[in-house]
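J.: The following block contains a protein sequence and its predicted model.
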Amino acid sequence: MNSPTDEQAALIKITMEGRRFHSPLSWEQQKLLNLYIAKQKLEEVMYLLGE
């Protein structure tokens, strides 16, 4: 699993701060955040299973 690009990381950061774009960009913004959260959860599961 790769790390987000600089642009994606910036978008994730502003999303987590509560700032939102107007539609349809907000849909892509939310989709990216959901993917990032899912990636974090999968990494957590992989870590826990590895113990």
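T.: It's in. Numbers count the residues shown, from 1 in each chain.
J.: going forward, measure contacts and count neighbours with C-alpha atoms only.
T.: Fine.
J.: The spatially most central residue of the chain: which element?
T.: With distances taken as CA atoms, centre = their mean, the residue of the chain nearest its centroid is Tyr36 (2.5 Å). Applying DSSP states H and E as the criterion places Tyr36 in helix 25-50.
J.: which of the residues in that helix are buried?
T.: Going by neighbour count (16 or more other CA atoms under 10 Å), the buried part of helix 25-50 is Gln29, Gln30, Leu32, Leu33, Tyr36.
J.: Could you measure from the third one over to Leu25?
T.: To Leu25, Leu32 is 11 Å away according to CA to CA, to the nearest Å.
J.: ok, second structure coming up, stack it against the first:
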Amino acid sequence: MRNTTHKQQEIENQKAKIRSEQEKMRASKRRLQQLKNQQRIQKEIELDR
């Protein structure tokens, strides 16, 4: 019996790891999007001058 609960625990750990990785990816995508927006805004400012 202990073996199945151990397996389940491993599976839960894997799921948690995956969720954490996905959150990191989403965060870096947001960061990238912010940088792109910033660059676009800076270009518009340069063009306005």
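T.: Nice, thanks for sending it over. The structure presented is a predicted model; accordingly, all values stated were derived computationally and were not measured.
J.: Kindly provide the TM-score of these chains.
T.: The TM-score (TM-score structural alignment, normalised by the length of the second structure) is 0.59; 30 aligned residues with a CA RMSD of 0.6 Å.
J.: Show me what Pro24 of the first structure lines up with in the second structure.
T.: Aligned by TM-score structural alignment, Pro24 of the first structure pairs with Ser20 of the second structure.
J.: Lys7 of the second structure: what's it in contact with?
T.: By CA atoms under 8 Å, 6 or more residues apart in numbering, Lys7 of the second structure lies in contact with nothing.
J.: Would you mind getting the average deviation of stretch 28-40 of the second structure from the first structure?
T.: Once the two structures are superposed, the average separation between stretch 28-40 of the second structure and the matching residues of the first structure is 0.2 Å (mean CA distance after the TM-score superposition for the first structure).
J.: what's the spacing between that stretch and its chain's center?
T.: Averaging C-alpha positions (CA atoms, centre = their mean, to the nearest Å) puts stretch 28-40 of the second structure 13 Å from its chain's average.
J.: How about stretch 36-49 of the second structure?
T.: 26 Å.
J.: To what extent is Asn13 of the second structure buried, counted in neighbours?
T.: For Asn13 of the second structure, the tally of surrounding residues (other CA atoms under 10 Å) stands at 12.
J.: State the helix or strand in which it lies.
T.: Here Asn13 of the second structure, judged by DSSP H and E, is contained in helix 2-48.
J.: Ile45 of the second structure pairs with which position in the first structure?
T.: Checking TM-score structural alignment: Ile45 of the second structure goes with Leu49.
J.: next one: Thr5 of the second structure
T.: Aligned counterpart of Thr5 of the second structure in the first structure: none (TM-score structural alignment).
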